[in-house]
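In: dropping a prediction and its sequence here:
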Amino acid sequence: MTEARLIHLVDDDEAIRHSASFMLRHAGFRVKTYPDGVAFLAQVDAAEPGCILLDVQMPGMDGLEVQEELKTRGVAMPVIVLTGHGDVGVAVRAMKAGAVDFVEKPYAKQSLVDALTRAFERLEARRREDVLADEARGLVERLTPREKDVLLGLVDGQTNKAIAEALDISPRTVEIHRANLMEKMEAASLSTVLRIAFAAGIGR
């Protein structure tokens, strides 16, 4: 069984922190609570990755300001904002600033759980992409400088002949480099080579 997903709940209302924590733990999540945005920001740099459930209306530093500070620090955790009934304008501003969803208070349990589930799926997809990118970069790093030159030509859509002319080598030499790079990249086809190159950030 995988470890329960962690929610960082930031809300200045103690009653909401208590009731939401109870409800979310009952739904299978782990919850860490913070009484305001300042307290959360004081700990976020060392915090375990999870999803941030962020109240918009807080004294001192509101949710939008907290969101801006998270962006400045490069904190990539998905944010769901909690808005008061009718705060559509605030919700839109939060979404434009990068929030993945918003939930209106008073919220129904299922709507909140659904929003959190979507946010965690997004977070886990991003982690998978990061792993794939790291693996792709590792495969590309196996190549010699000349093989990388040939790979760049392939990513540009060039033929063996065009690559040969650009690098001032023979088409036969290009074929050899191409066969070697495909072996090193564990690719059985050109399409696989291109997928790995794109995942590694080459040609994008």
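Out: Yep, that arrived. Numbering: from 1, shown residues only.
In: all contacts plus neighbour counts: C-alpha atoms, from now on.
Out: Noted.
In: helices and strands around the one helix or strand Phe40 maps to, which ones?
Out: Per DSSP states H and E, Phe40 falls inside helix 37-44. Applying 3 or more Cα pairs under 8 Å, 6 or more residues apart in numbering; DSSP states H and E, one finds that helix 37-44 contacts helix 63-73.
In: buried stuff in the helix it packs on?
Out: Of all the residues in helix 63-73, those buried under the rule 16 or more other Cα atoms under 10 Å are Gly63, Leu64, Val66, Gln67, Leu70.
In: ok, which stretches of the protein are strands?
Out: Under the criterion DSSP state E, the chain contains strands at 6-10, 30-34, 51-55, 79-83, 101-104.
In: follow-up on the earlier one: ok, the buried residues of helix 63-73 vs Val79, which is closest?
Out: Gln67 (8.0 Å; Cα to Cα).
In: ok, that closest one to Val92 distance?
Out: The gap separating Gln67 from Val92 is 13 Å, by Cα to Cα, to the nearest Å.
In: burial check on the closest residue to Ile196 other than its chain neighbours, number of neighbours?
Out: Of all residues not flanking Ile196 in the chain, Ala136 sits nearest, at 5.3 Å (Cα to Cα, 6 or more residues apart in numbering). For Ala136, the count of nearby residues is 21 (other Cα atoms under 10 Å).
In: was I right to think Ala136 contacts Val193?
Out: No - using Cα atoms under 8 Å, Ala136 is not in contact with Val193, being 9.7 Å away.
In: common neighbours of the two, please.
Out: Shared contacts of Ala136 and Val193 (Cα atoms under 8 Å, 6 or more residues apart in numbering): none.
In: my read: Met182 touches Val193, true?
Out: Yes - between Met182 and Val193 there is a contact under Cα under 8 Å: 6.7 Å.
In: if you count surrounding residues, which of the two has more?
Out: Counted by other Cα under 10 Å, Met182 and Val193 do not tie: Val193 has more neighbours, with 23 against 20.
In: quick one: the more buried one and Phe102, what's the gap?
Out: 40 Å.
In: buried sites along the helix holding Phe40?
Out: Residues Gly37, Val38, Phe40, Leu41, Val44 are the ones in helix 37-44 that count as buried (16+ other Cα under 10 Å).
In: against that first model, consider the following:
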Amino acid sequence: MPPPPSGGNGAKVAAIVVAAVLVTGLIVGGVILTSGGGDDKPSAKASPSSSASSAAPSEAPSTTPGTPSDAPSGFDPSGSAEPSSPSVSRVPYVVLKPGQCFDHPHLSSGVTRVTTRSCDTSHDGEVIANATLTGTFSTELDIQAKAKGLCEKKAQERVRSIADGRTYYSYTLYPAKSTYDRGQSEVTCTITRSTGPGGAKLTEALPD
């Protein structure tokens, strides 16, 4: 774990990322959701024996304990599972704002930290919302579950408006427990086309 920040906005603190799978087929440990129309094949899948992997600050697959009553067509609770324990891989904590596009070191080998990009060029993801964690958490797994829950519905609603039939992922950036305990509580909700290096990229801003 990195040492506590000594002050100032430039201090590097750890963050964790979790990905909830929004796909057109069953992914063990993921959320099944399809954007409207089209018949594009999913660009990234997990094998039946493992959860869909997230590639970001601390790799940790996001999972879903239940099905929202207003989930879009294509959502299947059989793809849900309990969260697994986060790994220790971390990158500096960062908060991005809605509409910003970015590359992430666990999705692109050419960067070592979350790097903003023009939405008109190839990029890993786009921010769709921010949320704030509140309360007391005993473990990072607890933070993971809460952060995932804050972003999942936002991602479902956003993907519902995209009618291209492609596979999208809800990719959530949230603080590690030590970072949260120091007062950093903001969560960044994003959408990507993959959850690992070499996967599909976004090439323009998400459609309205």
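Out: Yep, it's here. A quick note: this is a predicted structure, and the numbers were derived from the prediction, not measured.
In: can you pull the TM-score for these?
Out: Here the TM-score for the pair of chains, by TM-score structural alignment, normalised by the length of structure 1, is 0.23; 89 aligned residues with a Cα RMSD of 6.4 Å.
In: one step back: and the buried residues of helix 63-73 of structure 1, which is closest to Val155 of structure 1?
Out: Leu70 (35.8 Å).
In: max-length helix in structure 2?
Out: Identified as the longest helix of structure 2 according to DSSP state H is helix 140-160.
In: what angle separates the helix holding Phe40 of structure 1 from helix 63-73?
Out: Put simply, helix 37-44 of structure 1 runs at 20 degrees to helix 63-73, going by axes from the mean of the first three to the mean of the last three Cα atoms, to 10 degrees.
In: hang on, the earlier thing: just put the buried residues of helix 37-44 of structure 1 in CSV and tack on distance to Arg172 of structure 1.
Out: Formatted as CSV, those follow (distance: Cα to Cα, whole Å):
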residue, distance to Arg172 of structure 1
Gly37, 63
Val38, 64
Phe40, 61
Leu41, 59
Val44, 56
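In: and of those, the nearest to Ser21 of structure 1?
Out: Once Cα to Cα is applied, the member of these that ends up nearest Ser21 of structure 1 is Phe40, at 15.8 Å.
In: contact partners for the closest one?
Out: For Phe40 of structure 1, the contacting residues are Val10, Tyr34, by Cα under 8 Å, 6+ apart.
In: ok, back up a step: Throw the strands of structure 1 into a markdown table and include distance to Leu151 of structure 1 and mean neighbour count, thanks.
Out: Putting the strands of structure 1 into a markdown table (distance: least, Cα to Cα, whole Å; neighbours: other Cα atoms under 10 Å) gives the following:
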| stretch | distance to Leu151 of structure 1 | mean neighbour count |
| --- | --- | --- |
| strand 6-10 | 41 | 23 |
| strand 30-34 | 46 | 18 |
| strand 51-55 | 39 | 25 |
| strand 79-83 | 39 | 25 |
| strand 101-104 | 40 | 21 |
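In: now distance to Glu175 of structure 1 too, for those strands, in TSV please.
Out: Formatted as TSV, those follow (distance: least, Cα to Cα, whole Å):
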stretch	distance to Glu175 of structure 1
strand 6-10	51
strand 30-34	55
strand 51-55	49
strand 79-83	49
strand 101-104	50
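In: all helices for structure 1, in order.
Out: Ranges of helices within structure 1 are 14-26, 37-44, 63-73, 88-96, 109-140, 145-155, 160-167, 171-184, 190-199, based on DSSP H.
In: mind giving me JSON lines with those helices and columns for distance to Leu53 of structure 1?
Out: Listed next are the helices of structure 1 as JSON lines, based on distance: least, Cα to Cα, whole Å:
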{"stretch": "helix 14-26", "distance to Leu53 of structure 1": "10"}
{"stretch": "helix 37-44", "distance to Leu53 of structure 1": "11"}
{"stretch": "helix 63-73", "distance to Leu53 of structure 1": "10"}
{"stretch": "helix 88-96", "distance to Leu53 of structure 1": "12"}
{"stretch": "helix 109-140", "distance to Leu53 of structure 1": "8"}
{"stretch": "helix 145-155", "distance to Leu53 of structure 1": "42"}
{"stretch": "helix 160-167", "distance to Leu53 of structure 1": "52"}
{"stretch": "helix 171-184", "distance to Leu53 of structure 1": "44"}
{"stretch": "helix 190-199", "distance to Leu53 of structure 1": "31"}
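In: which among those helices is found nearest to Cys51 of structure 1?
Out: Ranking the helices of structure 1 by proximity to Cys51 of structure 1 (Cα to Cα) places helix 109-140 first, at 6.8 Å.
In: what is the closest one packed up against?
Out: Counting contacts by 3+ Cα pairs under 8 Å, 6+ apart, helix 109-140 of structure 1 packs against strand 51-55, strand 79-83, strand 101-104, helix 190-199.
In: and it with strand 79-83, angle?
Out: Orientation check (the same axes, to 10 degrees): helix 109-140 of structure 1 against strand 79-83 gives 160 degrees.
In: which parts of helix 109-140 of structure 1 are buried?
Out: Leu112, Val113, Leu116, Ala119, Phe120, Leu123, Ala133, Ala136, Arg137, Leu139, Val140.
In: closest to Lys32 of structure 1 out of the residues you listed?
Out: The closest of the buried residues of helix 109-140 of structure 1 to Lys32 of structure 1 turns out to be Leu116 (Cα to Cα; 14.4 Å).
In: good, wrapping up.
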